[in-house]
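**Student:** All I have is the shape, not the residue letters:
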């Protein structure tokens, strides 16, 4: 993504740490939580890789179609999962947003600062995704205030705690807003 290097590195660190925590969440005894954690880990690591500042490392041109293919496959998996649980709808939107960003970066000339037509304003898809993820961040932030007793989390392992999974998704939502703003 494009933008100043320091915030870019902070975004890389946030997304990589979130991805690492999600890998640990995959050890849960609950199959549904393992699946969700796997999708979250993919998003976290993918966002970390995409967020590396362009001033430090410019990925080869084949990287963006590869990202689009990986997240396109994840989107197909999320479509299938939505049939079982509406929670996966957020995973579907996230994976499609990653595909969108990869495609925009693939077709952007040179630095990609004018990938949408050179100052014509925010494209519709980017605007819709920004609205969605901003709303998601605000809603998740409100729901994050933990009440371990009310959630029944007192007897759960740290990897199965719902407020930690929400915090993980909240940090990725914040990261997605930051990435979309720099697109």
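**Tutor:** Looks like it arrived, so ask away. What you are looking at is a predicted structure, and each value in this text was computed from that prediction instead of being measured.
**Student:** Only C-alpha atoms from now on, for both contacts and neighbour counts.
**Tutor:** OK.
**Student:** Tell me which residues touch residue 169, please.
**Tutor:** residue 40 (Cα atoms under 8 Å, 6 or more residues apart in numbering).
**Student:** hmm, who's touching the host helix or strand of residue 66?
**Tutor:** Secondary structure from DSSP states H and E places residue 66 in helix 63-82. By Cα under 8 Å, 6+ apart, the residues outside helix 63-82 that reach it are 39, 46, 88-89, 91-92, 95-96, 98-100, 102-103, 105-106.
**Student:** Go again with 6 Å.
**Tutor:** For helix 63-82, the surrounding residues in contact (Cα atoms under 6 Å, 6 or more residues apart in numbering) are 88-89, 92, 95, 99, 102, 106.
**Student:** cool, and stretch 51-60?
**Tutor:** So stretch 51-60 is contacted by 1-2, 5, 8, 12 (Cα under 6 Å, 6+ apart).
**Student:** where's the helix holding residue 66 relative to the chain centroid, distance-wise?
**Tutor:** In terms of Cα atoms, centre = their mean, to the nearest Å, the centre of helix 63-82 is set 12 Å apart from its chain centre.
**Student:** ok, and here's another one to check against it:
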């Protein structure tokens, strides 16, 4: 990634922290929430690796990142197809939520593959040769991803706003005692942080 080393280290720290939080969420969750939290942890770890600045990124060359995110993309595609085959396994709302989450993670994995392809050294250029490695991606695709993640961050971040008293009671409707114990606002905050990290990485592309 281009950009200052300070920004790179901050992004790495943020993504690594979010990944650790998601791993803890996965450990204390079950079913759909466990799979979703695991997917978010994998994405966070991958984003932390890609955000490593300068010489530190030489530890994980672009081709390694391509393989890593390729595996994540295949996993998310498999989970997405599984969610589509059994949408009512945990109730209609849960099935649709799982489908949306895995679709979002699949888009994220493909976006990371795209950014890894645009990184210096992916096409055989020397790491310091920014002229040969100046293929910073396709402006149209980069712009589309920026819009997608900007909308995602704004829409997901809105869920963190305090709800009216009546809305809070409605949200805690049937069978959400387990969801309350799992701190849904923590999961939302993790998604906002990861979406913001993706925006920053795309801007640094």
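**Tutor:** Ah, there it is. Keep in mind that this is a model prediction, so the values were computed, not measured.
**Student:** which residues in structure 2 does the helix holding residue 66 of structure 1 align to?
**Tutor:** Aligning helix 63-82 of structure 1 against structure 2 (TM-score structural alignment) gives residues 61-80.
**Student:** Quick check: of the contacts of helix 63-82 of structure 1, which has the highest neighbour count?
**Tutor:** residue 95 (27 neighbours; other Cα atoms under 10 Å).
**Student:** Next up, identify which helix or strand residue 13 of structure 2 is on.
**Tutor:** Using DSSP H and E, residue 13 of structure 2 falls in helix 5-28.
**Student:** Return the set of buried residues in the helix ranked longest in structure 2.
**Tutor:** Longest helix in structure 2, counting residues (DSSP state H): helix 92-117. Residues of helix 92-117 of structure 2 classed as buried by neighbour count (16 or more other Cα atoms under 10 Å): 94-95, 97-99, 101-117.
**Student:** The next helix or strand after it aligns to what range in structure 1?
**Tutor:** Remark: after helix 92-117 of structure 2, the chain's next helix or strand is helix 139-157, criterion DSSP H and E. Mapping helix 139-157 of structure 2 onto structure 1 (TM-score structural alignment) gives residues 123-141.
**Student:** Contacts for that stretch, please.
**Tutor:** With Cα under 6 Å, 6+ apart as the criterion, stretch 123-141 of structure 1 contacts 170, 173, 177.
**Student:** now it: how far from the chain's centre is it?
**Tutor:** 12 Å.
**Student:** now do stretch 197-205 of structure 2
**Tutor:** 12 Å.
**Student:** residues making contact with that stretch?
**Tutor:** With Cα under 6 Å, 6+ apart as the test, stretch 197-205 of structure 2 has contacts from 1-3, 136.
**Student:** could you measure the residue most central in space within structure 2 against residue 63 of structure 2, distance?
**Tutor:** The residue lying closest to the centre of structure 2 (Cα atoms, centre = their mean) is residue 43, at 4.8 Å. Taking Cα to Cα, to the nearest Å as the measure, residue 43 of structure 2 falls 17 Å from residue 63 of structure 2.
**Student:** swap in residue 95 of structure 2?
**Tutor:** For residue 95 of structure 2, the distance to residue 63 of structure 2 - Cα to Cα - is 35 Å.
**Student:** what does residue 116 of structure 2 give?
**Tutor:** 8 Å.
**Student:** likewise residue 13 of structure 2?
**Tutor:** Residue 13 of structure 2 is 22 Å from residue 63 of structure 2, by Cα to Cα.
**Student:** follow-up on the earlier one: buried residues, the helix holding residue 66 of structure 1. List them.
**Tutor:** Within helix 63-82 of structure 1, the residues that qualify as buried are 64-65, 67-68, 70-72, 74-75, 77-79, 81-82, counting by 16+ other Cα under 10 Å.
**Student:** now stretch 20-33 of structure 2
**Tutor:** By neighbour count with 16+ other Cα under 10 Å, stretch 20-33 of structure 2 contains the buried residues 20-23, 25-26, 29, 32-33.
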